[in-house]
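Student: Kindly generate the corresponding structure for this input.
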Amino acid sequence: MCMWTLAIRSLVFPSATSTSYVEMIPQKPLSLKAFTLCMRVATELSGEREIILFAYRTQDFDELNVWRELDGRLSFYLSGDPVFFQVPGLGALQTRLCFTWDSSSGAAALFIDGRKSLIKIYRKGHTIRAGGRVLLGQDPDNYLGGFDAKQSFVGEISEVNLWDYVLSDTAVQDMMAVKITGGNVLDWETVELILNGAVVQINVNL
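Tutor: From the prediction side, this is the model:
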C-alpha cells in the first residue's frame, strides 16, 4: 500500500559561526503597519547566551529583529527598545512561535505552541520600513555584515512565515495542529532561500 507523505524543508545551523546565515527573498516589500511572524524553532543553547531568531534590517535600522534573550525571555525589536515576553524557555524540542503586532493599537503578543501570552502595548503608530534584507542565523550590525558568532543561531528553524496583518487567535491556534504555511510576505513553501556558510537544508517528512 502506497502511503502519501508531505515533506517540508528545514534549516540546520550546526555550530556558532559569523559566516553561516540564510537570506529569505520576500514576495512583497516589508512596509508593515502590522504583522504575524511564525516559525518552528529548536535549539540546545539553553540560557548560555542571546540568540537571534529572525532579522530584517534596512541600511540604518534593525526594523524587525526577534531574539531569545540571555535570561530566556523572547523579544522583538522594531527600530529601538524591545518588547519582552517572560515565557518557558526554548529547548531541543521543536517549538512553534508566532509573534503579532498592530501599529494602530500597539498591541503585541506571542503564541507558543498555540498558547497566547498577555498583550503588551508597543510602538503604537510605528511603521516597519521597506528596502531591507531578511536573514536567519545572524544579527547584521550593518546592511549585510558585522556578524558576531556569539549571537548566531545554532539549531533548527523551519516554517518561517510572515503576514502583513494580524491573524486571529483562532487562526494561529488552528495552524498549530498542522504545518504553518501561507504567509503573504514570506511563504515558507515557496520563498527563495539563499544559503551561506555551513547551513544545511534538509527535507522533513511530516
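Student: drop to CA atoms for contacts and neighbour counts, all remaining ones
Tutor: Will do.
Student: Please name the residues that touch the residue minimising distance to the centre of the chain.
Tutor: The chain has F54 as the residue nearest its centroid, 4.1 Å off, counting by CA atoms, centre = their mean. Taking CA atoms under 8 Å, 6 or more residues apart in numbering, we find F54 in contact with 64-67, 134-138.
Student: Mind checking which of those residues are in strands?
Tutor: 64-67, 134-136 (DSSP state E).
Student: for this protein, what spans make up the helices?
Tutor: 169-175 (DSSP state H).
Student: which among the contacts of F54 end up buried?
Tutor: Among these, those buried by neighbour count (16 or more other CA atoms under 10 Å) are 64-67, 134-138.
Student: The contacts of F54 into a markdown table, with extra columns for distance to T127?
Tutor: Below are the contacts of F54 laid out as a markdown table (distance: CA to CA, whole Å):
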| residue | distance to T127 |
| --- | --- |
| L64 | 10 |
| N65 | 14 |
| V66 | 17 |
| W67 | 20 |
| V134 | 17 |
| L135 | 19 |
| L136 | 22 |
| G137 | 24 |
| Q138 | 23 |
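Student: quick one: which of those residues is nearest to A109?
Tutor: V66 (12.7 Å; CA to CA).
Student: List the residues that contact the closest residue to the closest one other than its chain neighbours.
Tutor: Using CA to CA, 6 or more residues apart in numbering and skipping the chain neighbours, the partner closest in space to V66 is F76 (4.3 Å). By CA under 8 Å, 6+ apart, F76 lies in contact with 64-67, 82-84.
Student: need those residues in JSON lines with distance to V185, can you?
Tutor: Below are the contacts of F76 laid out as JSON lines (distance: CA to CA, whole Å):
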{"residue": "L64", "distance to V185": "14"}
{"residue": "N65", "distance to V185": "16"}
{"residue": "V66", "distance to V185": "17"}
{"residue": "W67", "distance to V185": "20"}
{"residue": "P82", "distance to V185": "22"}
{"residue": "V83", "distance to V185": "22"}
{"residue": "F84", "distance to V185": "24"}
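Student: Can you tell me which of the residues you listed is nearest I121?
Tutor: V83 (8.5 Å).
Student: so who does the closest one touch?
Tutor: V83 neighbours (CA under 8 Å, 6+ apart): 75-77, 120, 122.
Student: Narrow those to those in strands?
Tutor: Assigned to strands by DSSP E, the following of the contacts of V83 qualify: 75-77, 120.
Student: To compare with the earlier structure, here is another sequence to fold:
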Amino acid sequence: MSLHVSLYQMALLLDCSNVTYGHLESFCFLFFVDMCGQILVFPEETKTAHVTLTTSEQTFSAVTVCLRRQHSLFSLATPSHKNAFLLLKPAAHDVIVLNVQNVRIQFKAQQYKLNDWQSICATWDSTSGLAQLWLNGKPSIKKYVGGSQIQNPSTILGQMSLIDKHTGFLWQFFQEAVFCWHDVYMWNYVLPPCEIQNYMDVLAFKPGNLINWKGLHSNILGNVQARPYTQCS
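Tutor: Purely as a prediction, here's the structure:
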C-alpha cells in the first residue's frame, strides 16, 4: 500500500515500516498540514487504511465534532471504551447512530442525502448527559445518553480491523469501497448553535481546539490520498 500526499504538504515524514499492528506491517506517515481546500480520499476497499488524528489534550468532559463526508462517519475510542464517541450511519436504516461510552442512541436522518456531501455536527456534555445531532443545517432534539469524562482518546478516520499492540483493543471499522473526508473539526466543549450554523453554512467560525482541519496533526497508514476539493457551482 502507498501513501499519496504531496511532499510539500508534509512537515515531518517518519518511516514506521517496522511497526506491527496485529499481523499488519506497512508504512506510516506523521504530518502537520493545513488541509484547507483539501479532502482525504480512501480510494479502495481495505480493512487497514486509516488516519489517526492527534490532540494535545487527553481528558475532556464535553465534545463537539463537525465534519463533511460522502458516507458515515467518525470514531473516538479509548482503551476502556471502543465507542467512546462514535457516529455511524447504517446503510439500511434512515437513522444516524451516536454511541457515547458504548451507550447507543439514534437520531432520524431525514435530511441525509445519498451520494452527496453531508454536513454533520454532534455535541455531547457529560455534566448534563445530553447529546444533539445537526444534519445539513437542521438540529435534532436533545437526547440523554449519560457518560463521564473521556480519557486517553484515539481518533480515527478510515477503514480498519486490527489489534492495537499497546491496548489489545480490536479496532473494527467501515469497509466502504471509496469515500472522502473534508472539514473535520473537534472541540472539548459544546459549540454554541450559532457557531454550528456558521459551520453548516460555510461561514466564519472558531476552529476546533482539539482537531483543526487547517492545522491537522495526523498519522496516515495505507493508501490515503490528499486531493484538492473541487465542486461545480
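Student: that older thread, tell me the two of the contacts of V83 of structure 1 that are most distant?
Tutor: Y77 and K120, at 13.3 Å, using CA to CA across the contacts of V83 of structure 1.
Student: which residue in structure 2 lines up with I121 of structure 1?
Tutor: Under the alignment (TM-score structural alignment), I121 of structure 1 maps onto Y144 of structure 2.
Student: now do G183 of structure 1
Tutor: By TM-score structural alignment, G183 of structure 1 lines up with G208.
Student: and what of G197 of structure 1?
Tutor: Match for G197 of structure 1 (TM-score structural alignment): G222.
Student: Do I have it right that its match meets A49?
Tutor: Yes: at 4.4 Å, G222 of structure 2 counts as touching A49 under the criterion of CA atoms under 8 Å.
Student: So between the two, which is more surrounded?
Tutor: A49 (25 against 22; other CA atoms under 10 Å).
Student: Tell me which residues are up against stretch 200-218 of structure 2.
Tutor: Counting by CA under 8 Å, 6+ apart, 30-36, 51-57, 119-120, 136-137, 182-188, 195-196, 198-199 sit against stretch 200-218 of structure 2.
Student: hmm, 7 Å instead?
Tutor: 30-36, 51-56, 119, 136-137, 183-188, 195, 198-199 (CA atoms under 7 Å, 6 or more residues apart in numbering).
Student: Select only the buried ones of those in PyMOL?
Tutor: In PyMOL, a selection of the buried entries from the contacts of stretch 200-218 of structure 2 looks like this (16+ other CA under 10 Å):
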select buried, resi 30+31+32+33+35+51+52+53+54+55+119+136+137+183+184+185+186+187+188+199
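Student: Check the alignment and tell me where T19 of structure 1 lands in structure 2.
Tutor: That one, T19 of structure 1, aligns with T48 by TM-score structural alignment.
Student: quick one, what contacts that match?
Tutor: 159-161, 222.
Student: and the gap between it and Q159 of structure 2?
Tutor: With distances taken as CA to CA, to the nearest Å, T48 of structure 2 is found 6 Å from Q159 of structure 2.
Student: before we move on, what about I150 of structure 2?
Tutor: 23 Å.
Student: returning to that earlier point: from the ones in strands among the contacts of F54 of structure 1, which is closest to N203 of structure 1?
Tutor: Using CA to CA, the ones in strands among the contacts of F54 of structure 1 come closest to N203 of structure 1 at L136, 17.6 Å.
Student: residues contacting the aligned residue in structure 2 for W163 of structure 1?
Tutor: Counting by TM-score structural alignment, W163 of structure 1 lines up with W187 in structure 2. Residues near W187 of structure 2 by CA under 7 Å, 6+ apart: 63-65, 208-210.
Student: Over to L64 of structure 1?
Tutor: 55-57, 76-78.
Student: redo that, cut-off 8 Å
Tutor: With CA under 8 Å, 6+ apart, L64 of structure 1 has these contacts: 54-57, 76-79, 128.
Student: now do R96 of structure 1
Tutor: Per CA under 8 Å, 6+ apart, neighbours of R96 of structure 1: 38-41, 111-114, 176.
Student: Among these, which are located in strands?
Tutor: Those of those lying in strands (DSSP E): 38-41, 111-112.
Student: Turn these into CSV, columns for distance to S104 of structure 1 and neighbour count.
Tutor: CSV is the format used below for the ones in strands among the contacts of R96 of structure 1 (distance: CA to CA, whole Å; neighbours: other CA atoms under 10 Å):
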residue, distance to S104 of structure 1, neighbour count
C38, 21, 25
M39, 24, 21
R40, 28, 20
V41, 29, 22
F111, 20, 20
I112, 24, 19
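Student: tell me the two of these that are most distant?
Tutor: V41 and F111 (12.9 Å).
Student: Need the overlap of contacts for those two.
Tutor: 96-97.
Student: picking that back up, who wins for neighbours among the contacts of V83 of structure 1?
Tutor: F76 (27 neighbours).
Student: Which position in structure 2 pairs with it?
Tutor: Match for F76 of structure 1 (TM-score structural alignment): L98.
Student: That match and D164 of structure 2, how far apart?
Tutor: For L98 of structure 2, the distance to D164 of structure 2 - CA to CA - is 23 Å.
Student: for C121 of structure 2, same thing?
Tutor: C121 of structure 2 is 28 Å from D164 of structure 2, by CA to CA.
Student: In terms of packing, which of those two has more residues around it?
Tutor: Shown here are C121 of structure 2 and D164; by other CA under 10 Å, C121 has more neighbours (27 against 14).
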